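>>> Got a predicted model here, sequence first, then my questions.
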Amino acid sequence: MKRFRSMTYPYIAWIIAIIVAPMLLIVLYAFTTSGNSVLTFQFTFENFARFVTDKVFMDVLLRSLYIALITTLICVALGYPIAYVIAQRGGRSNTILILLITMPTWVNMLVRTYAWMGILQDEGIFNTILSWFGIGPVSMIHTSFAVILGMVYNFIPFMILQIHTSLAKMDKSLLEAANDLGATPVQAFLRVTLPLSLPGVISGITLVFLPAVSSFFIPKLLGGGQYVLVGNIIETQFLTTGDWNFGSAISLIMAVIIMISMWLTRKADIQVASQGKE
């Protein structure tokens, strides 16, 4: 037993180095103020008060939550039917479809976002196609539409895979029993398939909402710097203005929001699981 415990020490040290230590530094900077040359270790809420009391920053926070919510809803609306169709397939076709869904994730997300810049610009593919029908050019780049489209494209595979996993694990005999009891296909879906797939939907919501609310390079590239979200403010504070204290405070606020979101989704998942057992 001691031998196996000793084998965990390198992993514990690694976790401390890459997770615990950076988080402690963020907390330290968030609750301190910087002097001209040295860090003043003085407990203060000034950095948090600055963010909360500034209407511009609060508007950016609300915009980030709104964009993340819209992205999540679109991913659920598009991802569920796709996952359902894939789950109905068997054998080789199922594997091929899953492969097609996951293949874009093999390419770096930054590269994929750059590709959308070329597609959405005024001389891009979309406007070229529209010009064939005498429409356009339509300004799509550097808009909220472009930002949401980029987020949906990058994050929807996570939603599809989570829902597909729940649907694939579902006992098909339950649908047969529902049919034997006289349920229509719609009734069988609403009373059997949908409730059993909700854990996958909740997991997908977690995997989409959390990165969407903290994303910074998608709005930076597709929004052209004109569409600022919380992630962009944090990046600016650390890399441009050099105000690590304020940037750390914003990061801590976002960490709390993310933890609350995870707690709510986890609570919903437990309630869904308990209702399923009943």
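In hand now; what should we look at? Just so it is clear, the structure is predicted and the values come from calculations on it, not from any experiment.
>>> from here on, contacts and neighbour counts on C-alpha atoms
Noted.
>>> and the helix or strand encompassing residue 176, how far out from the chain's middle?
Element membership of residue 176, judged by DSSP states H and E, is helix 172-180. Put simply, helix 172-180 sits 35 Å off its chain's centre (CA atoms, centre = their mean, to the nearest Å).
>>> going on from that helix, what's the next piece of helix or strand?
Using DSSP H and E, the helix or strand that follows helix 172-180 towards the C-terminus is helix 185-188.
>>> quick one, strands of the stretch 1-150 of the chain?
33-34, 39-40 (DSSP state E, counting those that start in this stretch).
>>> Residue 246 is nearest to which of these?
Between residue 246 and the strands of the stretch 1-150 of the chain, the shortest gap by CA to CA is with strand 33-34, which sits at 8.8 Å.
>>> Which strands and helices lie in contact with the helix holding residue 176?
Judged by 3 or more CA pairs under 8 Å, 6 or more residues apart in numbering; DSSP states H and E, helix 172-180 is in contact with helix 185-188.
>>> residues of the helix it packs on that come out buried?
residue 188 (16 or more other CA atoms under 10 Å).
>>> Next: stretch 234-241.
Under 16+ other CA under 10 Å, the buried positions of stretch 234-241 are 234, 235, 237.
>>> now those as TSV including distance to residue 58?
Listed next are the buried residues of stretch 234-241 as TSV, based on distance: CA to CA, whole Å:
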residue	distance to residue 58
234	13
235	17
237	16
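>>> What is the distance between the one helix or strand residue 237 maps to and the centre of its chain?
Counting by DSSP H and E, the element that carries residue 237 is helix 230-239. The chain centroid and the centroid of helix 230-239 are separated by 18 Å, computed with CA atoms, centre = their mean.
>>> what's the answer for stretch 68-88, then?
13 Å.
>>> residues making contact with that stretch?
With CA atoms under 8 Å, 6 or more residues apart in numbering as the test, stretch 68-88 has contacts from 94, 97-98, 148, 151-152, 155-157, 159-161, 163-164, 167-168, 201, 204-205, 208-210, 212-213.
>>> Okay, and which of the residues you listed map to strands?
Nothing among those maps onto strands, per DSSP state E.
>>> and the closest residue to residue 61 other than its chain neighbours, what does it touch?
Closest residue to residue 61 apart from its sequence neighbours, by CA to CA, 6 or more residues apart in numbering: residue 230 at 5.8 Å. Shown in contact with residue 230 (CA under 8 Å, 6+ apart): 60, 61, 64, 213, 214, 215, 216.
>>> Could you check how many residues crowd around the last one?
Read that as residue 216. The number of residues packed near residue 216 is 18, by other CA atoms under 10 Å.
>>> Does it touch residue 236 like I think?
No: applying CA atoms under 8 Å, one finds residue 216 not in contact with residue 236, separated by 10.1 Å.
>>> Check it against this one:
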Amino acid sequence: MTCFFLIPLLLILLVSFFTRSSFGGIEMPLTIENYTRFFDSLYIKILWVSCLLSLATTLLCLVFGYPFAYIIARSPQRYRNILLFLIIIPFWTNSLIRTYAWILLLRTEGVINTLLINAGIFEQPLTLLYNNFAVLVGLVYTMLPFMVLPLYASIEKLDKSYLEAAADLGAKPWQAFWKITFPLTTPGIVAGSLLVFVPSLGLFFIPDLMGGSKSVLIGNLIKNQFLTARDWPFGSAVSIILMALTLLCIVAYMRTTNDKQGKELL
């Protein structure tokens, strides 16, 4: 942790206070202008759109992932391993290659538009690529396994005797789900949400490939400052700000969840 996390983080923090040189390096004097510059309306809008897309990705992954995780956890043992295997299979292929596959599906002459036009549903191809919708599709597809696996672990460990007791007391299946299964699997929901929301903020290759120039998120901004604009101090400052905001969200989320669980126990 010291070698691969703490030292690089301290280096980024140190670089964020330097000044960009004329040739793209760093030089004195030390300044906080890199941080104050971020609060321009342009960069605030980029951060806001990034947070909205990450939140939408998290919610959609939860909506699609929870039923799938529930089905896996309640399936017979002989089918459970196969279903888990289907979740793990995408990790065998580079995510960049899988993103290009989505481009082939969503582009103007892609598979989806071709099928819709040939079926007579639309006369003109839909604009499915190079917008925030395409970015959202790519993020949900990439991050879905990170939601399913924690949910599965939480649902699989659930004591079925609680559900049996609820049934004996006259609770309907949907009542038992909302009052017992869902609350008791909150740790899996929290873990999955964090595993999806936090990485979604920093991913840059999906917005680059599927959003094009029309979709610039905070990850793209950081990447462009380091590789294109050669403004390492500002890129470092944006990275530190993003990390601090993410940490605050995690702390607030965890405290809220713990407070709710404590009140329920009381």
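The structure has been received and is ready for your questions. Quick caveat, the model's predicted, so the values are computed rather than measured.
>>> In the second structure, what range does the helix holding residue 237 of the first structure match?
On the second structure, the counterpart of helix 230-239 of the first structure by TM-score structural alignment is residues 218-227.
>>> mean deviation (superposed) between that stretch and the first structure, please.
Its matched residues in the first structure lie on average 0.6 Å from stretch 218-227 of the second structure after superposition (mean CA distance after the TM-score superposition for the first structure).
>>> Could you do stretch 98-106 of the second structure as well?
Mean for stretch 98-106 of the second structure is 0.9 Å (mean CA distance after the TM-score superposition for the first structure).
>>> Provide a list of residues in contact with the equivalent of residue 127 of the second structure over in the first structure.
Matched across to the first structure, residue 127 of the second structure falls on residue 139, judged by TM-score structural alignment. Applying CA under 8 Å, 6+ apart, we find residue 139 of the first structure in contact with 121, 122.
>>> repeat for the one 10 residues further on
The contact partners of residue 149 of the first structure, taken as CA under 8 Å, 6+ apart, number zero.
>>> For it, give its distance to residue 143 of the first structure.
Relative to residue 143 of the first structure, residue 149 of the first structure is positioned 10 Å away (CA to CA, to the nearest Å).
>>> Kindly report the same for residue 177 of the first structure.
49 Å.
>>> Give the residue from those two that has the larger number of neighbours.
Neighbours were counted for residue 177 of the first structure and for residue 143 using other CA under 10 Å; residue 143 has more, 16 against 12.
>>> And the more buried one, how far from residue 52 of the first structure?
Look at residue 143 of the first structure and residue 52 of the first structure: by CA to CA, they are 26 Å apart.
>>> Also residue 18 of the first structure?
From residue 18 of the first structure across to residue 52 of the first structure, the span is 29 Å (CA to CA).
>>> Out of the two, name the residue with the larger neighbour count.
Neighbours per residue, other CA under 10 Å: of residue 18 of the first structure and residue 52, the larger number sits with residue 52, 15 against 10.
>>> so who does the closest residue to residue 225 of the first structure other than its chain neighbours touch?
The shortest distance from residue 225 of the first structure to any non-neighbouring residue, by CA to CA, 6+ apart, is to residue 219 (7.2 Å). Residue 219 of the first structure sits next to 147, 225, 227, 228, 229, 232 when contact means CA under 8 Å, 6+ apart.
>>> Help me confirm that the fourth one is found in a strand?
Pointing back at residue 228 of the first structure there. No: under the criterion used here (DSSP: H, G, I helix; E, B strand; the rest coil), residue 228 of the first structure is coil, not part of a strand.
>>> Alignment lookup: residue 58 of the first structure to the second structure.
The alignment partner of residue 58 of the first structure in the second structure, by TM-score structural alignment, is residue 44.
>>> Can you tell me, leaving aside adjacent residues, what's nearest to its match?
residue 38 (7.2 Å).
>>> What distance do you get for the one you found to residue 239 of the second structure?
Between residue 38 of the second structure and residue 239 of the second structure the computed distance is 11 Å (CA to CA).
>>> circling back to that earlier point, which one of the contacts of residue 230 of the first structure sits closest to residue 9 of the first structure?
Among the contacts of residue 230 of the first structure, residue 214 lies closest to residue 9 of the first structure (CA to CA), at 31.6 Å.
>>> How much space separates the residue in the first structure that residue 79 of the second structure lines up against from residue 85 of the first structure?
Matched to the first structure by TM-score structural alignment, residue 79 of the second structure sits across from residue 93. Going from residue 93 of the first structure to residue 85 of the first structure by CA to CA gives 11 Å.
>>> Residue 216 of the first structure now?
For residue 216 of the first structure relative to residue 85 of the first structure (CA to CA), the value is 33 Å.
>>> cool, and residue 221 of the first structure?
Taking CA to CA, one finds residue 221 of the first structure at 33 Å from residue 85 of the first structure.
>>> Who has more neighbours out of these two?
residue 221 (21 against 13).
>>> What's the more buried one aligned with over in the second structure?
By TM-score structural alignment, residue 221 of the first structure lines up with residue 209.
>>> got it, and residue 49 of the first structure?
Counting by TM-score structural alignment, the partner of residue 49 of the first structure is residue 36.
>>> Could you do residue 118 of the first structure as well?
By TM-score structural alignment, residue 118 of the first structure lines up with residue 104.
>>> residues near that match, how many?
Residue 104 of the second structure: 15 neighbours (other CA under 10 Å).
>>> what's around residue 42 of the second structure, how many residues?
Residues near residue 42 of the second structure, counting by other CA under 10 Å, number 10.
>>> Kindly report the same for residue 160 of the second structure.
By the measure other CA under 10 Å, the count of residues near residue 160 of the second structure is 12.
>>> Check the spacing between the alignment partner in the first structure of residue 138 of the second structure and residue 161 of the first structure real quick.
Using TM-score structural alignment as the criterion, residue 138 of the second structure maps onto residue 150 of the first structure. For residue 150 of the first structure, the distance to residue 161 of the first structure equals 18 Å [CA to CA].
>>> And for residue 154 of the first structure?
Residue 154 of the first structure sits 13 Å away from residue 161 of the first structure, going by CA to CA.
>>> These two: which has the busier surroundings?
Counted by other CA under 10 Å, residue 154 of the first structure and residue 161 do not tie: residue 161 has more neighbours, with 23 against 19.
>>> Just give me the match in the second structure for that one.
In the second structure, residue 161 of the first structure lands on residue 149 (TM-score structural alignment).
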